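Sequence first, predicted coordinates after that:
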Amino acid sequence: MAGRGGVIRHPYEHHQHWDHVVPPECHPHPDIFRLSANLHWVEAHEPLHADIDAKKVCGVGPGMSFANAVREGGVGVMGLVPCAVGGTAIKEWARGEELYETMVKRAKESVKEGGEIKCLLWYQGESDTSTEHDADAYQGNMEKLIENVREDLALPSLPIVQVAIASGDEKYLEKVREAQLRINIPNVVCVDAKGLQLKQDNLHLTTESQVKLGQMLAEVYLKHFAS
């Protein structure tokens, strides 16, 4: 979710950098804002998570193409609240853990001056595909996260669009995907990323795939949740 589209590592160098290629579907727009790491509203632009997932190199993710597609679908001014940190397991998003508490804090802060939280986009799970224990625990952990975040934001029917992952450790990838696709909770919809093109690392989506995923998320949001 933090976005690694266009993040490249040169064969003779150890560090990565972003190629700064922003597809038209991800261009900024005056009606699309993001909540910065220091809790200020600024015009949204790629990379959305640069100051959130700050220990890694961020590139294009699905957020901006989602926002532009939703805007074109007739939704007005919107604010994105990026919270993703790449390479994290779902247990790190349990209530009481720093990542979860930061996400809830940022979400609450985003509506302090008005506005309404309309949807949570969740794209995570690759880090839970390495061991059978983590894969087996995934569904219960995700269902608990949904219950907790709805309770802590006092939004019992908060719409959630989650992504069934496209990559990870082959050992338990299908087990985690099955758990994601099996979740059957009101106002929770799953988008399947399987088949989207991966980068050479065989883990992260290409820029084009990130754009496509954002559009898939927008399509589901507009169909199921846009009033």
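Happy to help now that I have it.

rest of the way, CA atoms for contacts and neighbours
Noted.

hang on, isn't Ser209 packed against Gly195?
No. Between Ser209 and Gly195 there is no contact, the gap being 9.4 Å when judged by CA atoms under 8 Å.

So which of the two has more stuff around it?
Ser209 (21 against 10; other CA atoms under 10 Å).

try this one side by side with the last:
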Amino acid sequence: MGMASSTQMEKPQSNKHIFILSGQSNMAGRGGVTPHKHWDGVVPPECLPDPAAVLRLNAQLHWEPAHEPLHADIDTKKTCGVGPGMAFANAIKGRVGTMGLVPCAVGGTAIKEWERGTHLYENMVRRAEAAARGGGEIRALLWYQGESDTSSETDAEAYKAKMEKLIHDVRSDLQSPSLPIIQVAIASGDEKYIETVREAQKSIDIANVACVDAKGLALKEDNLHLTTEAQVQLGRMLADAYLTTFCS
């Protein structure tokens, strides 16, 4: 992008509603990614770009029109496809106005890799702060992670305490003590301990923390990642949760 494009994207910052998208691969998006690790390029109508209303913070911390795959320059070691972010944004933009999405998710990451002081955590906070610098307001953190914590009993049993600490730390570091957080209860993972992690996610009882359950949404043939259609459904579920819980 040239200088003119960069300048154009800076204009709406002062009234932007900012949403952090974080977690692992199902937030980064694998919808439409083939077994050969190519994205099929299919963008559902619910995920189409709207350059005037929905922007994304790219890896260079510049605003640009948001489009699928939202995480292509963030989750760079894997092939990204459709995630829930664009469907979420398009479902609520009429209620909130100009939106700024801040992709931060990275596939295959366990919650211990998101503890304060780690690269992933510090990068998420840095990106969120950069997004808000022009006067926009961070409205919520959308979090979809936990599949990587289902393969060990120790990790699964530690999940709740680690997630609660993450919530407190990110609110403290962003100086937003009541920041709304919508977490997704996972739909896939190692069958041995998936229910332990799901119960941890659903049992977190902290003010302004909501939970959306992905169980039952269609999975791809890998039995791990949501299909494109399921990602659209999840985006709408996240939008409903945000509007019902935090905008009523």
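All right, it came through fine. Since the structure is predicted, the reported quantities are computational estimates derived from the model, not experimental observations.

TM-score of the superposed pair?
The TM-score (TM-score structural alignment, normalised by the length of the first structure) is 0.96; 221 aligned residues with a CA RMSD of 0.7 Å.

What lines up with Pro65 of the second structure in the first structure?
Following TM-score structural alignment, the counterpart assigned to Pro65 of the second structure within the first structure is Glu43.

where's the nearest residue to its match once chain neighbours are set aside relative to Leu99 of the first structure, distance?
Once flanking residues are discounted, Glu43 of the first structure sits nearest to Phe33: 4.4 Å by CA to CA, 6 or more residues apart in numbering. When distances are taken as CA to CA, to the nearest Å, Phe33 of the first structure and Leu99 of the first structure turn out to be 22 Å apart.

The two: which is more packed in?
With other CA under 10 Å as the criterion, Phe33 of the first structure and Leu99 differ in neighbour count, and Phe33 comes out ahead with 21 against 18.

Tell me the residue in the second structure aligned with that one.
Residue pairing (TM-score structural alignment): Phe33 of the first structure is matched to Leu55 of the second structure.

my read: that match touches Glu68, true?
No. Contact between Leu55 of the second structure and Glu68 fails when scored by CA under 8 Å: they sit 11.5 Å apart.

anything in contact with each of those two?
Taking CA atoms under 8 Å, 6 or more residues apart in numbering as the contact criterion, Leu55 of the second structure and Glu68 have no common neighbours.

So for the helix ranked longest in the first structure, what gets flagged as buried?
Selection of the longest helix in the first structure by residue count, based on DSSP state H, yields helix 132-152. Residues of helix 132-152 of the first structure classed as buried by neighbour count (16 or more other CA atoms under 10 Å): 134-136, 138-139, 141-142, 145-150.

ok, which stretches of the first structure are helices?
Shown for the first structure, the helices assigned by DSSP H span residues 63-72, 98-110, 132-152, 173-182, 207-224.

Between those helices, which one is closest to Val21 of the first structure.
Each of the helices of the first structure has some distance to Val21 of the first structure by CA to CA; the shortest is helix 207-224, at 8.6 Å.

Between helix 63-72 and the closest one, find me the angle.
40 degrees (axes from the mean of the first three to the mean of the last three CA atoms, to 10 degrees).
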